[in-house]
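Asks: My questions concern the predicted model and sequence given below.
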Amino acid sequence: MKYLDEFQDPGLARRLLDEIRATVTRPWALMEVCGGQTHTIIRHGIDQLLPDNVELIHGPGCPVCVTPLEVIDKALEIAARPDVIFCSFGDMLRVPGSDRDLFQVRSRGGDVRVVYSPLDALKIAQQNPHRQVVFFGIGFETTAPPNAMTVHQARKLGIPNFSLLVSHVRVPPAIEAIMQSPSCRVQAFLAAGHVCSVMGIREYPELAERFRVPIVVTGFEPLDILEGIRRTVRQLERGEHTVDNAYPRAVRPEGNPAAQAMLADVFEVTDRAWRGIGTIPASGWRLSERYRDYDAEYRFSVEGLTTREPAACRSGEVLQGLLKPHECEAFGTTCTPRTPLGATMVSSEGACAAYYLYRRLGTPPTPQEASPVA
């Protein structure tokens, strides 16, 4: 790749769309797994350019969105402690807990800091040896290796005042849970290319065969998405269900062995709750026994918290692909990025945020919008 424009060429996009239209003979429902792919689709109007009988269902591929409410509340409880410096990426600060968010904790005196790498948090721990420093480690297989490496470094360097609040989840078990749902309409998947760049594709053939669904590994630029859709629709029309790597410039079948080795050393697979979905077996990681002293949940004993989801928030249905964001009664009215009811409106990869930013479908006009222009 020389230039980003190579993957946003309108002429090539038209040719891919023509091929898709020429291939499709009946209705198909495809799920893009990653929230980054959802934002590309909505921002560029790809779903509106496709034939009417090709539907894109937005999957639960936003790590901020699927972080369960109980973990958010644990983060808030830890961050409010006077001896703690709580470090997080910026998109977690406005995610609502049961009764507050990290911004509110900070406004009330909590030492909450935005960092750009878990290693930044480790450096803060070195600079503040008399305070506890906690990094909020969330995400899929893409962000898990650097978080694992940071814990490994903390142990190697003997930094005892650093810990990790872990909420890492894994994509393949989520695909399995989606396909086993009685309300599932998904007939194929666009798999997240950055996840596969770490983990490879070895877990996907068994899922494709068992559920008889094509799984196409796809990138994040408009032409990546269209090429992924083209390959997926071609398989569906032929009655095939294989794993196809449409992102070879970033994904090798074996993934990244060094990253996988770090994950195997620091983490162990565990059941994990997904916000709006529930607990999915073997769908996450936690720190292994060897690194248990660096587990913030263990260190701060944050158990037994009572959580309360807003009754008006329907983000769970959005995350399961049962509801488009603009079909929610609260969308764009009582739920906005500044006053979010759920994480899907806050996150930079959330489906609700994508619709709010790029396509305010079904939203009543503001008074300024409704007024005639003089």
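Replies: Received, thanks. Numbering: from 1, shown residues only.
Asks: from here on, contacts and neighbour counts on C-alpha atoms
Replies: Will do.
Asks: any idea how far the residue positioned nearest the centre of the chain lies from L119?
Replies: When CA atoms, centre = their mean is applied to the chain, the residue found nearest the centroid is C62 (1.9 Å). Counting by CA to CA, to the nearest Å, the gap from C62 to L119 is 23 Å.
Asks: got the contact list for F103?
Replies: Applying CA atoms under 8 Å, 6 or more residues apart in numbering to F103 gives the contacts L93, R94, V112.
Asks: if we go to 6 Å?
Replies: Residues in contact with F103 (CA atoms under 6 Å, 6 or more residues apart in numbering) are L93.
Asks: tell me which element it falls in.
Replies: helix 102-107 (DSSP states H and E).
Asks: That helix: which residues count as buried?
Replies: Of all the residues in helix 102-107, those buried under the rule 16 or more other CA atoms under 10 Å are L102, F103, Q104, V105, R106.
Asks: residues touching the last one, list them.
Replies: By that I understand R106. Taking CA under 6 Å, 6+ apart, we find R106 in contact with V112.
Asks: alright, now check it against this:
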Amino acid sequence: MKFASEFRNPKAAQAVLARISEVADAIGATAENPVSIMEICGGHTHAIFRYGLDKLVHEGVEFIHGPGCPVCVLPMARVDECVEIAEREGVIFTTFGDAMRVPGTLKSLMQAKAGGADIRMVYSPLDALELARRNPEREVVFFGLGFETTTPSTALSIQQAAREGLKNFSVFCNHITVPEPIRALLQDPHMMLDGFIGPGHVSMVIGTHPYDFIAQEYSRPIVVAGFEPLDLLQSVLMVLEQIRDGRAQVENQYARVVPAQGNPVSLAAIADVYERRPSFEWRGLGEIDASGLRIRAKYAAFDAEEKFSVGYAAGPRHVPEPEGCSCGAVMTGRIKPTACAQFGRGCTPDTPLGALMVSSEGACAAYWQYRGARGAEAAE
């Protein structure tokens, strides 16, 4: 608890909550006409429910859960392609544990593993790199998944594999970027968002300037936030104060961790290894221009898409959502998880229809974990 307790101080939280109520009243926010603030990061969503912040803030403040869970926004076709690679003879397929139970069209990676595929959970792409060194007769594939937070470690691993001249290591690249889907949401005329709580971990890598367009082009405030209760409450207050003052700026509540210019070493590795895809499919959002990364030609030997002719190398493939599944609507903030007819019924952690129920950052998983199977009160 050292260095964390100060950000969980109840008296300090009460003081910030009182200020939130004052500002919310000043701008006329009510339960019938709330200020809608989207937290982009799935880690923020879970923190909000873990600490009950949605119940503590003024009734005129509504949290909208955004597409900030990289496992959740992965289209089902990409899960199918992971299974296809993993089930090939001689392949060791490695992945973060969060992706193991995400359902594909026919099966998840966990089910493929149970069926005999050599699929191993790792904590880092460096673990996959070590497996490739120890198993030179096998093809070791790492499932490169995540926002800008995890992209640098994958890039550094590819650079290391190139230096060593490893022939049996490759990455199935599904890395994606945060700013582009925010732009897509802001261009949606049905999305009524008054402000944003920006992702903390992503911003450690990219800094705060990639969000400038939110304020400059769309006149919405955004505050990059940490993950403790006081971080999030202070960020809500900062968004409300901008609205009260008629401002739209990028502010950095998490300055103790997030530098405005980002991490230059990480950004250099990303720029060296990756380039933008023309477009990439997001579950619930469809194809978004320049929102995905692919491995540059100079590192093509480590590109699993090219090596196995899957993914965009084989041509885009769309798989429709399972019947009755509302993952797309939940992920884009159009509805709350409990508004999905399958929540707690046809879709549970044991029998998931979509990734939001099984990912550690999924909104449905947060509702289930902290509000129970039905979570009826969370839908209010």
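Replies: Received, thanks. For clarity, every value in this text was computed on a predicted model and none was experimentally measured.
Asks: now what about the TM-score between them?
Replies: In this superposition the chains share a TM-score of 0.95, using TM-score structural alignment, normalised by the length of the first structure; 364 aligned residues with a CA RMSD of 1.4 Å.
Asks: how close does the helix holding F103 of the first structure sit to the second structure?
Replies: Average distance, helix 102-107 of the first structure versus aligned residues of the second structure after superposition (mean CA distance after the TM-score superposition for the first structure): 0.9 Å.
Asks: distance between that helix and the chain's centre?
Replies: With CA atoms, centre = their mean, to the nearest Å as the basis, helix 102-107 of the first structure stands 23 Å off its chain's centre.
Asks: Specify, as a residue range, where that helix falls in the second structure.
Replies: The aligned range for helix 102-107 of the first structure in the second structure is 109-114, by TM-score structural alignment.
Asks: cool, stretch 40-57 of the first structure as well?
Replies: Residue span in the second structure matched to stretch 40-57 of the first structure, by TM-score structural alignment: 47-64.
Asks: which of the residues in the matching stretch are buried?
Replies: Neighbour-count burial for stretch 47-64 of the second structure, counted by 16+ other CA under 10 Å, picks out 47-50, 53-54, 57-64.
Asks: Okay, and which of those residues map to strands?
Replies: The strands, defined by DSSP state E, take in V61, E62, F63, I64 from the buried residues of stretch 47-64 of the second structure.
Asks: My guess is I206 of the second structure contacts V265. True?
Replies: No. Here I206 of the second structure does not reach V265: they are 10.7 Å apart, not a contact under CA atoms under 6 Å.
Asks: so who does the counterpart of T242 of the first structure in the second structure touch?
Replies: In the second structure, the residue matched to T242 of the first structure (TM-score structural alignment) is Q249. For Q249 of the second structure, the contacting residues are A215, P221, by CA under 6 Å, 6+ apart.
Asks: separation between Q249 of the second structure and R8 of the second structure?
Replies: Separation of Q249 of the second structure from R8 of the second structure (CA to CA) stands at 27 Å.
Asks: check which helix or strand covers I37 of the second structure.
Replies: Per DSSP H and E: strand 35-39 holds I37 of the second structure.
Asks: average offset between the helix or strand containing L17 of the first structure and the second structure?
Replies: Here L17 of the first structure, judged by DSSP H and E, is contained in helix 10-23. Superposing on the second structure and averaging over aligned pairs (mean CA distance after the TM-score superposition for the first structure), helix 10-23 of the first structure comes out at 0.5 Å.
Asks: picking that back up, and I206 and V265 of the second structure? Which one has more around it.
Replies: I206 (23 against 10; other CA atoms under 10 Å).
Asks: A312 of the first structure in helix, strand or coil?
Replies: Assigned with DSSP: H, G, I helix; E, B strand; the rest coil, A312 of the first structure falls in the coil class.
Asks: From C340 of the second structure, how far off is the aligned residue in the second structure for it?
Replies: Here A312 of the first structure is matched to G324 in the second structure, going by TM-score structural alignment. Counting by CA to CA, the separation of G324 of the second structure from C340 of the second structure is 8 Å.
Asks: and those two? which has more neighbours close in?
Replies: Between G324 of the second structure and C340, C340 has the larger neighbour count (other CA under 10 Å), namely 18 against 13.
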